[in-house]
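Colleague: no letters, just coordinates:
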């Protein structure tokens, strides 16, 4: 696991640096309003994709590891075939829905009347090629986290270089949206190519001939697990995306740009904990399947404490000097975004400290309880968002995000501790 963690952490650190550099260039080139338009388009497309397309990678990892433990190669191939079909169907549905809704939604979320729908059409093309979830499952099961890391680093560098070119040539919003499309297409194509190559290298051949329907029959509970694992993500990510769209509808692209600046920095801090979540999920699943409970608990404790300390080291110095950093890095037009950014950074510290709870509860088969906790947290977010924005503006949206992550982390911790006591 240490090799996988090293690869994913190094790549995430590299990606975070590249993403902040890309954000710096985008903010300088587009200003708050242009950055807000970019955020609104990306958020709408990801929301539709999130609501329509079920990502099968978590289910494939869980049931694929069980097939590996049994030594059943044919069953593993059937799972992969089922995953590919789910990805293809979901990508088609989400892409079509984005294009059908673009003309209706664009003016209602603050996008320009004359070009807002066209912005959405362009970026939505990438949804028709959504095979990354299957690729993630295959490469993680075979411990090829290095392949995923290389793809992510390559596409990060590509986006950074293209963004720099777009800035220097004055391409405007269209150029930055085109860059997003190119990055998404390249990322998905490379991941899928590496995954299929790894399958063949491991001696798994015949995925095209495999019978996907049989995978449903021979893995009882897979559809329930697929739905619950995705519904949990849908709730979490919806709150993380709907706030941008709601802010656009309630205020304007400039306000969205200020908020998006804070969210992007917050997401980078959260993603520093992402490698841990990615690498420990297969490991936790194996430990739970083998009923090695003390090792399972010890791994959870080490991960939680380590991530909290890392978050504090990275985030606190930034928070103490946030206004100066914003003025220096992103420009004077973003002055006043410091309070928003600090609230969102506090939110990210809370969430990232409990990032291991999600894979732990899935590994323990507590997906139903995980969904309940996320549902309750989403209700907290939804109930607080409008009043908070009404009274505090952009800062209120950030506070709602903080309430969501705080309630989710507390709820998941209580579920985990209760499940652990039941085993003792």
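Modeller: Arrived safely. No experiment lies behind these values; they were computed from the predicted model shown.
Colleague: rest of the way, CA atoms for contacts and neighbours
Modeller: OK.
Colleague: what helices or strands is the longest helix along the chain leaning on?
Modeller: Determined from DSSP state H, the single longest helix within the chain is helix 2-52. Judged by 3 or more C-alpha pairs under 8 Å, 6 or more residues apart in numbering; DSSP states H and E, the packing partners of helix 2-52 are helix 73-105, helix 116-124, helix 145-169, helix 173-201, helix 222-250, helix 253-271, helix 274-289.
Colleague: residue 415: which of the ones you listed is closest?
Modeller: helix 222-250 (14.6 Å; C-alpha to C-alpha).
Colleague: thinking again about what came up before, tell me what angle the longest helix of the chain forms with helix 253-271.
Modeller: 140 degrees (axes from the mean of the first three to the mean of the last three C-alpha atoms, to 10 degrees).
Colleague: second one coming, line it up with the first:
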């Protein structure tokens, strides 16, 4: 039996108990290896990003760096509020459709996701410009800085990722996903060095961040279309876009549900920087943004885990080997727990001298914020596999309800804690959000597995 057939056996059930167990072991080892590639690439990209941010912080100072953080946050919030996570319904529906062997149907399905991506990207750019002009000063931006949001909106309009992301994931191109962002990260770092040497100001750094993101989106789309071509799927740009809703009923409902879940996550993962800026000013927002960006190295591991395991979970749950779901989730959660604990331990021991060396004495108060944020990230990492499992079970509505309740809890804690504790209050709000989400999603996932087991007993 080939290795590919072995992995498929874990999804389809294998030929027997020993074969199934062996196949499951191969599947888990293969996916952990893929996660390792993604984490390696993610860590490299994070180093490049941290180097760029630290140089930008030194070049701009605390106040102007805070303004840069607020400009980027306005753009990201606008993007994530209206962006459809089209890769999630695409993977769910492609997993069902690929067994038919109809390449034209798959092309139309990917075209459906691409259409959602394009519309939401353009809408997000318009929203970012409007938010910058009308609300920028409320968040702490100066009047002469508001036009910079419109510059960054150009990158948002071209940031089309859902469809190519689904294509890469379904093709198993995890190494591509792992390392492709390194090119734009290197471009951003080299540009930052040039701007630092020239003594350029805030506008130049906004232009640099915009150009780097556009470059990254272009590479990402090229890789995605190549993955489709290699799988024998015709170019979605040439597929008919007529009657897509009728051809794939339920797709839009799934997309809207995951979009609402993403919107709620945005309120806690991007609006939080704007909230800190509004309550304590741009300098505090800059400190908070740095803590969030550094901790995001670990948090992105959760997204990478979903990148790897979600397609397999979707296939497992629709096959006869659905009982393997619990073993996959448990294995991945153990890996993520080790990652989170290692990150907290390393930062606790070495964080203060490293932060002062990298950022300067203006950012010496960053360590408590970073440690608190890493605790929150550990909880969010734990919830990532169970969230993927629930989406594979076709339970996006339940995920949405949990996200809504966790978001309400986040803002209740944030509005009470930030005025009292400053930026650290935002980190405590993230801890409350992560704990609530992890507990609720775990309970829902195990109940779902148990309910299916009870319903299939003879």
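Modeller: Ah, there it is. What you see is a predicted model, and the numbers here were worked out from it, not measured in a lab.
Colleague: coming back round to it: so what's the gap between the longest helix of structure 1 and the chain middle?
Modeller: 10 Å (C-alpha atoms, centre = their mean, to the nearest Å).
Colleague: over to stretch 331-345 of structure 1?
Modeller: That offset, for stretch 331-345 of structure 1, works out to 23 Å (C-alpha atoms, centre = their mean).
Colleague: likewise stretch 369-376 of structure 1?
Modeller: Relative to its chain's centre, stretch 369-376 of structure 1 lies at 18 Å (C-alpha atoms, centre = their mean).
Colleague: map residue 293 of structure 1 across to structure 2 for me.
Modeller: In structure 2, residue 293 of structure 1 lines up with residue 322, judged by TM-score structural alignment.
Colleague: could you point out which of the helices and strands packed on helix 2-52 of structure 1 sits nearest residue 381 of structure 1?
Modeller: Of the helices and strands packed on helix 2-52 of structure 1, nearest to residue 381 of structure 1 by C-alpha to C-alpha is helix 222-250, at 7.1 Å.
Colleague: burial of the equivalent of residue 408 of structure 1 over in structure 2, as a residue count?
Modeller: Residue 408 of structure 1 maps onto residue 437 in structure 2, with residues paired by TM-score structural alignment. A total of 24 residues lie near residue 437 of structure 2 under the criterion other C-alpha atoms under 10 Å.
Colleague: got the contact list for residue 437 of structure 2?
Modeller: With contacts defined as C-alpha atoms under 8 Å, 6 or more residues apart in numbering, residue 437 of structure 2 is in contact with 380, 383, 402, 403, 406.
Colleague: where exactly do the strands run in the stretch 301-424 of structure 1?
Modeller: Shown for the stretch 301-424 of structure 1, no strands are assigned by DSSP state E, counting those that start in this stretch.
Colleague: can you map out the helices along it?
Modeller: 322-329, 338-353, 357-363, 367-392, 394-423 (DSSP state H, counting those that start in this stretch).
Colleague: nearest to residue 57 of structure 1, of those helices?
Modeller: Closest among the helices of the stretch 301-424 of structure 1, using C-alpha to C-alpha: helix 357-363, at 12.4 Å.
Colleague: what stretch of structure 2 does that closest one fall on?
Modeller: Here helix 357-363 of structure 1 aligns to structure 2 at residues 386-392, judged by TM-score structural alignment.
Colleague: quick revisit: in JSON lines: the helices and strands packed on helix 2-52 of structure 1, plus mean neighbour count.
Modeller: Listed next are the helices and strands packed on helix 2-52 of structure 1 as JSON lines, based on neighbours: other C-alpha atoms under 10 Å:
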{"stretch": "helix 73-105", "mean neighbour count": "20"}
{"stretch": "helix 116-124", "mean neighbour count": "21"}
{"stretch": "helix 145-169", "mean neighbour count": "19"}
{"stretch": "helix 173-201", "mean neighbour count": "18"}
{"stretch": "helix 222-250", "mean neighbour count": "20"}
{"stretch": "helix 253-271", "mean neighbour count": "23"}
{"stretch": "helix 274-289", "mean neighbour count": "21"}
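Colleague: picking that back up, of all the helices of the stretch 301-424 of structure 1, which lies closest to residue 139 of structure 1?
Modeller: helix 357-363 (17.1 Å).
Colleague: what does that closest one contact?
Modeller: 62, 229, 277, 280-281, 284-285, 288, 300, 367, 370, 412-413, 416.
Colleague: report the separation between the residue nearest the centre of structure 2 and residue 383 of structure 2.
Modeller: Nearest to the geometric centre of structure 2 sits residue 303, at 4.8 Å (C-alpha atoms, centre = their mean). Note on residue 303 of structure 2: its distance to residue 383 of structure 2, by C-alpha to C-alpha, to the nearest Å, is 11 Å.
Colleague: helix, strand, or coil at residue 322 of structure 2?
Modeller: Recorded secondary structure, residue 322 of structure 2: coil (DSSP: H, G, I helix; E, B strand; the rest coil).
Colleague: that one: what's its closest spatial neighbour, skipping adjacent residues?
Modeller: Counting by C-alpha to C-alpha, 6 or more residues apart in numbering, residue 322 of structure 2 lies nearest to residue 316, which is 5.1 Å off, once chain neighbours are set aside.
Colleague: and for residue 86 of structure 2?
Modeller: Here the residue nearest residue 86 of structure 2, using C-alpha to C-alpha, 6+ apart, is residue 162, at 4.9 Å.
Colleague: what stretch of structure 1 does stretch 128-142 of structure 2 fall on?
Modeller: Mapping stretch 128-142 of structure 2 onto structure 1 (TM-score structural alignment) gives residues 98-112.
Colleague: mind checking the end-to-end distance for that stretch?
Modeller: Note: stretch 98-112 of structure 1 ends 17 Å apart using C-alpha to C-alpha.
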